[in-house]
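Visitor: The sequence isn't on hand, but the structure is:
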């Protein structure tokens, strides 16, 4: 049986399938984690410990010795995406003073979901698209962009929007595994090479744990709204990132290729809720919205990148 190959044919499959499996178990057998306890219960409820290891491994892959071009390009794309997420979060906060829409067509939409979906780029998708359509040196930009991983920037945005007040210890705790990984990975290249393969391995495990906090009713309700959110992420962040790419000497392909949502972004709402208990009620719907956004952007971004690259190449050919 080719289980892994089958999962990889589904956009975001390594994240989405375990997430949905966990939500099915939690919906049909909500006491399963307590019933089985021990290691089984720990796997069903231990998303945060697994995530802390995941962020450590991500940090270890960030190289301080990046070339000036990579720092310029990665910094521009990272900064632009964070600023776009912050701007949308601040605007959304004006229309959602409680942080979430409680009724109507957009019921379940929250500032948390919007910011989390904007703040993290699908690195694997970005690298693949750059390899096919972009410049080789632009691929290295993700070295810096991977600093998006984790809840830190989302916490910062919620704090700026006045929707949360996190103590400084919470900010440090949110970014500490990533920072420790960065330091150790740069002190020892062998350590970096040792932990790097663990990144994709950990994804289905923390996804399964997150799924066990969700109910299928939440999954159903997030469908159309999640699709709209995904389209919005590509449209808004794509426009901003293309502009940032062109301003730093690129042709915009690296920008549109970065306009996606990473699978691990779906873990951010739960991480935020573990720090600020007022987000416990919002986190389930936000998790599914972001998870749906992962799938939608995984489909739309390659299509948008291909169309944009064709237009750019045609334009350059006509100018030659």
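Guide: Okay, I see it. Owing to the predicted nature of the structure, the values given are computational and were not obtained by experimental measurement.
Visitor: When you work out contacts or count neighbours from here on, use the C-alpha atoms and nothing else.
Guide: Noted.
Visitor: and residue 189, how many neighbours?
Guide: 13 (other Cα atoms under 10 Å).
Visitor: Is it correct that residue 275 is in contact with residue 171?
Guide: No: the pair residue 275 / residue 171 is not scored as a contact, 9.5 Å apart, by Cα atoms under 8 Å.
Visitor: Next up, a structure to set beside the first:
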């Protein structure tokens, strides 16, 4: 038997990106396929919003409010730092990048929407798996609050507070309500949490496929090298503040900060979701989606490697310090 699932899971963000690529191929070469088949097939190919709504609900249900103080401190530090960095980037980028995005040169397709979407969400699953290997159990559990970054809410807040977009209050409520209802139900009854949390992984490929059916592969080809550069930029621009925050506020040695410097797979959806709410972003949504997808891949590959290097460096440094203390004690 073919082990397709295991192969897909070996690809960084594969459960999201492989179906997304398949959908993009269909949309590029047969853009009217959903309309042609209609019915449930059309719903599967164009149902980004309802699929995402169910995903957010199940994600909220899977978060346990009974987290330890260490976990909340660590995750809160990382989440707030990541959001703060994305906000500062948005403020600076708004001064340099036109409303319709860059239209020519190497940075063609780059927009404030793309930058914010890349930087304001951490890949929680990637972070947890890295920290299970290179950190403590409490540090690994810090992904608990990272789920709150998922979805368009934080991106909307950043764009709104920087004056780049105006969202009605009910729009913010509507974006987070499914998540909150799931969160409440999951913490009222553990059976709800167990039942609904199982669906969070299951929904990812369906959502990725529907999202892919909004993307023209020609745009991805055009932004290829720029996407790689942006992925590297995300690691540097968010990684350095995250390391400092982890060390001086979170009580760590910077490893958790490096591990959190990725772009979440779910961030790929944000440009199109924001554009569906505020149509003025639609002209830059496709190129932003392509850039975010590239950043997901680049950060998913490099962040584990950089984290491993940093963790080994810190362990070696710690070992040397312990050795010096032992020698000093012996000399006394």
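Guide: Alright, I've got the coordinates. Keep in mind that what you see is a predicted model, and the values were worked out from it rather than measured.
Visitor: Show me the helices in the stretch 201-320 of structure 1, by range?
Guide: 216-247, 253-257, 268-275, 283-319 (DSSP state H, counting those that start in this stretch).
Visitor: against structure 2, where does the shortest one fall?
Guide: Alignment of helix 253-257 of structure 1 against structure 2: residues 255-259, by TM-score structural alignment.
Visitor: mind putting the helices of the stretch 201-320 of structure 1 in a markdown table, mean neighbour count and distance to residue 77 of structure 1 included?
Guide: What follows is these, written out as a markdown table (neighbours: other Cα atoms under 10 Å; distance: least, Cα to Cα, whole Å):
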| stretch | mean neighbour count | distance to residue 77 of structure 1 |
| --- | --- | --- |
| helix 216-247 | 20 | 6 |
| helix 253-257 | 28 | 7 |
| helix 268-275 | 21 | 20 |
| helix 283-319 | 21 | 15 |
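Visitor: Residue 254 of structure 2: neighbour count?
Guide: Around residue 254 of structure 2 sit 23 other residues, with neighbours defined as other Cα under 10 Å.
Visitor: Tell me if I'm right that it and residue 246 touch.
Guide: Yes: contact status for residue 254 of structure 2 versus residue 246: in contact at 5.3 Å, counting by Cα under 8 Å.
Visitor: Please name the residues that touch the alignment partner in structure 2 of residue 278 of structure 1.
Guide: In structure 2, the residue matched to residue 278 of structure 1 (TM-score structural alignment) is residue 280. For residue 280 of structure 2, no residue meets the contact criterion (Cα atoms under 8 Å, 6 or more residues apart in numbering).
Visitor: Give me the distance between residue 221 of structure 1 and residue 232 of structure 1.
Guide: With the distance defined as Cα to Cα, to the nearest Å, residue 221 of structure 1 ends up 18 Å from residue 232 of structure 1.
Visitor: go on, residue 185 of structure 1?
Guide: Applying Cα to Cα, one obtains 35 Å for the distance of residue 185 of structure 1 from residue 232 of structure 1.
Visitor: Residue 55 is in contact with residue 178 of structure 1, correct?
Guide: Yes: using Cα under 8 Å, residue 178 of structure 1 is in contact with residue 55, at 5.1 Å.
Visitor: ranges for the strands of the stretch 51-200 of structure 1?
Guide: Listed from the start of the chain, the stretch 51-200 of structure 1 has no strands (DSSP state E, counting those that start in this stretch) to report.
Visitor: coming back round to it: do you know how far the match of residue 278 of structure 1 is from residue 46 of structure 2?
Guide: Here the distance between residue 280 of structure 2 and residue 46 of structure 2 works out to 21 Å (Cα to Cα).
Visitor: show me what contacts the residue nearest the centre of structure 2?
Guide: Among the residues of structure 2, the smallest C-alpha distance to the mean C-alpha position (Cα atoms, centre = their mean) belongs to residue 264, namely 1.8 Å. Neighbouring residues of residue 264 of structure 2 by Cα under 8 Å, 6+ apart: 118, 121-124, 150, 296.
Visitor: Now with 7 Å, please.
Guide: For residue 264 of structure 2, the contacting residues are 121-123, 296, by Cα atoms under 7 Å, 6 or more residues apart in numbering.
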